[in-house]
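**Q** Mind folding the following:
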Amino acid sequence: MLSALPASAETINVDFSEGFGLTERVVQIIALVTVLSLAPSILIMITSFVRIVVVLSLLRTAMGVQQSPPNSVIISLALFLTAFIMAPVFETAYETGIQPLINEEIEMGEALSVSSKPFQEFMLTQVRDKDLQLFMDLSKTPAVEEQQDIPFQVVVPAFMISELKRAFEIGFLIFVPFIVIDMIVASVLMSMGMMMLPPIIISLPFKLIFFVLVDGWHLITGSLVQSFGT
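**A** Sure thing, here's the model as predicted:
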């Protein structure tokens, strides 16, 4: 049977000599896909998202409405406010890092390093020196002359706890007027002998109308954006 095979059968040769030339590009693509998959976490860590979403969540808690606005609305509003605040940073990172990488002017490693600089500068304008020093001490990072020389992995956690502190400070100020309304309603109900009626049921409409009358969404969003110096 083997001898019956045509002598002129084509032979298939697999040449790997040129395949290794694509290795670097494949690695770059894998690295890019990895970065894109981590984009939500990166967005939370190095942008204004943390402060905004915490403040909006505390606002909902202070008003006593646990499901309104829903989480999807709060996250969407926080994302758009983050995009508005971070637009100059995104633009700078794209022009200095992403665009040259697309044009094959720089390598992936250099592009990531250059693109991270605008975000690091933004975080350094918001981070507290006390928090920055804490993580420098914990990581045993030697003192530097310029803040720009502080390692990125030190700046990020310091920035996040600074953002949480500011968010809680803003949240406290938001809670105060709503607590006053709760206390007034509770006092009135007690004076009327209606102690079995939950005060939150009566105070909720007053909280909502108070928030509407003072144009609360305008005040909250405007104050949040301005708190970043935008």
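
**Q** use CA for all of it now, contacts and neighbours both
**A** Fine.

**Q** Dead centre of the chain: give me the residue that sits there.
**A** Centroid check for the chain by C-alpha atoms, centre = their mean gives residue 44 as the closest residue, at 2.4 Å.

**Q** Please provide the structure for the following sequence as well, for comparison with the first:
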Amino acid sequence: MNKLGRALFLLLAAGISGNALAQSATNLGLPGLSVNFGQGVDLVDTLELTALFTVLTLAPAILILCTCFTRIIVVLSFMRQAIGTQSMPPNQLLVGFALFLSVFVMQPTGEQIYKDAVRPYMDRKITTTVALDRIENSLRGFMNKQVRKADIGLFYDVTGRKAPATINEVPIHFLIPAFIISELKTAFQIGFLLYIPFLILDMVVASVLMAMGMMMLPPVVISLPFKLLLFVLVDGWQLVTGSLLRSFN
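**A** This is a model prediction of the structure:
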């Protein structure tokens, strides 16, 4: 009887504590989410919700490929390789730095998206479809300024379609890959210019070592401190960051 009584007591205490937790959660006003399927649900609303979830799933790809993030992270990676420090700064630091630089560059576009799409949608003044169209138009405004006409023409040459009269008539599935190619080309051009001074320094150090007969000593070991010294003396971080930001103007 004692064991049975203890078991009943524990079950009663668990029930009381569960009710108390549920009541406290209700009193706190925690947000809830309910999804209804079946009768009384409009198919159009369901499709709009599905489209919204799809966009949220593709948000990382949109952040990387439809903004200035691609150019910035590629240039920073080239800069690290040009100096010769393979893992310094670490990847997490470069990605975080590129992310905040992207936020700085994309601030006007973000403000326009919030003003024209996010805020009216939160106020229930526009539908999900209209909000997505306005977000697309805002991103197109940024990509149109950075994309090259030759890169857009590539996709029209491949498909055999007639090129439109204005860039605003280019379909989004043509504009995004053309924009990515343009960003990669610009990033590689900046990376090439970053390599030149460090390459000259490597050649000078290698020539000096060969003249001194030290052929077995790797030139990279000697040139790395001089590269770091040169990068610090010219304030390399400021120069690279300033060049990246000005390249979007």
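
**Q** Which residue in structure 2 aligns with the residue nearest to the centre of structure 1?
**A** Residue correspondence, TM-score structural alignment: residue 44 of structure 1 in this structure matches residue 64 in structure 2.

**Q** close enough to count as contact, the residue nearest to the centre of structure 1 and residue 53?
**A** No - contact criterion C-alpha atoms under 8 Å: residue 44 of structure 1 and residue 53 do not qualify, at 9.6 Å.

**Q** before we move on, back to that, residues contacting the match of residue 44 of structure 1?
**A** When contacts are counted by C-alpha atoms under 8 Å, 6 or more residues apart in numbering, residue 64 of structure 2 touches residue 70.

**Q** can you check residue 45 of structure 1 too?
**A** 156-157, 160.

**Q** Of those, which ones are shared with structure 2?
**A** Among those, the ones still in contact in structure 2 (both residues aligned by TM-score structural alignment, their matches' C-alpha atoms under 8 Å) are 156, 160.

**Q** Quick one: the contacts of residue 45 of structure 1 as TSV, columns for distance to residue 212 of structure 1 too.
**A** Rendered in TSV, the data for the contacts of residue 45 of structure 1 read as follows (distance: C-alpha to C-alpha, whole Å):
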residue	distance to residue 212 of structure 1
156	37
157	36
160	31
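
**Q** To which residue of structure 1 is residue 208 of structure 2 aligned?
**A** Match for residue 208 of structure 2 (TM-score structural alignment): residue 188.

**Q** now residue 184 of structure 2
**A** In the superposition onto structure 1, residue 184 of structure 2 corresponds to residue 164 when matched by TM-score structural alignment.

**Q** count of neighbours near the closest residue in space to that match that isn't next to it in sequence?
**A** The spatial neighbour of residue 164 of structure 1 that comes closest, neighbours along the chain excluded (C-alpha to C-alpha, 6 or more residues apart in numbering), is residue 51 at 6.2 Å. Applying other C-alpha atoms under 10 Å, we find 25 residues neighbouring residue 51 of structure 1.

**Q** Residue 13 of structure 2 too?
**A** 12.

**Q** coming back round to it: which helix or strand contains the match of residue 208 of structure 2?
**A** With the criterion set as DSSP states H and E, the secondary-structure element containing residue 188 of structure 1 is helix 152-191.

**Q** Ok, residue 106 of structure 1 next?
**A** Using DSSP H and E, no helix or strand contains residue 106 of structure 1.

**Q** isn't it right next to residue 100, touching?
**A** Yes - proximity of residue 106 of structure 1 to residue 100 meets the contact threshold set by C-alpha under 8 Å, at 5.9 Å.

**Q** thinking again about what came up before, check which residues of the helix holding residue 188 of structure 1 are buried.
**A** By neighbour count with 16 or more other C-alpha atoms under 10 Å, helix 152-191 of structure 1 contains the buried residues 154-164, 166-167, 170-171, 174-175, 177-178, 181-182, 185-186, 189.

**Q** Stretch 141-152 of structure 2 too?
**A** In stretch 141-152 of structure 2, the ones that count as buried by 16+ other C-alpha under 10 Å are 142-144, 146-148, 151-152.

**Q** nearest to residue 165 of structure 2, of the residues you listed?
**A** When the buried residues of stretch 141-152 of structure 2 are compared for distance to residue 165 of structure 2, the smallest value, 12.4 Å, is given by residue 152; criterion: C-alpha to C-alpha.

**Q** where's the closest one relative to residue 7 of structure 2, distance?
**A** In this structure, residue 152 of structure 2 and residue 7 of structure 2 are 74 Å apart, going by C-alpha to C-alpha, to the nearest Å.

**Q** for residue 77 of structure 2, same thing?
**A** Remark: distance between residue 77 of structure 2 and residue 7 of structure 2 (C-alpha to C-alpha) = 63 Å.

**Q** Give me the more crowded residue out of the two.
**A** Each of residue 77 of structure 2 and residue 7 had its neighbours counted (other C-alpha under 10 Å), and the higher figure belongs to residue 77 (16 against 12).
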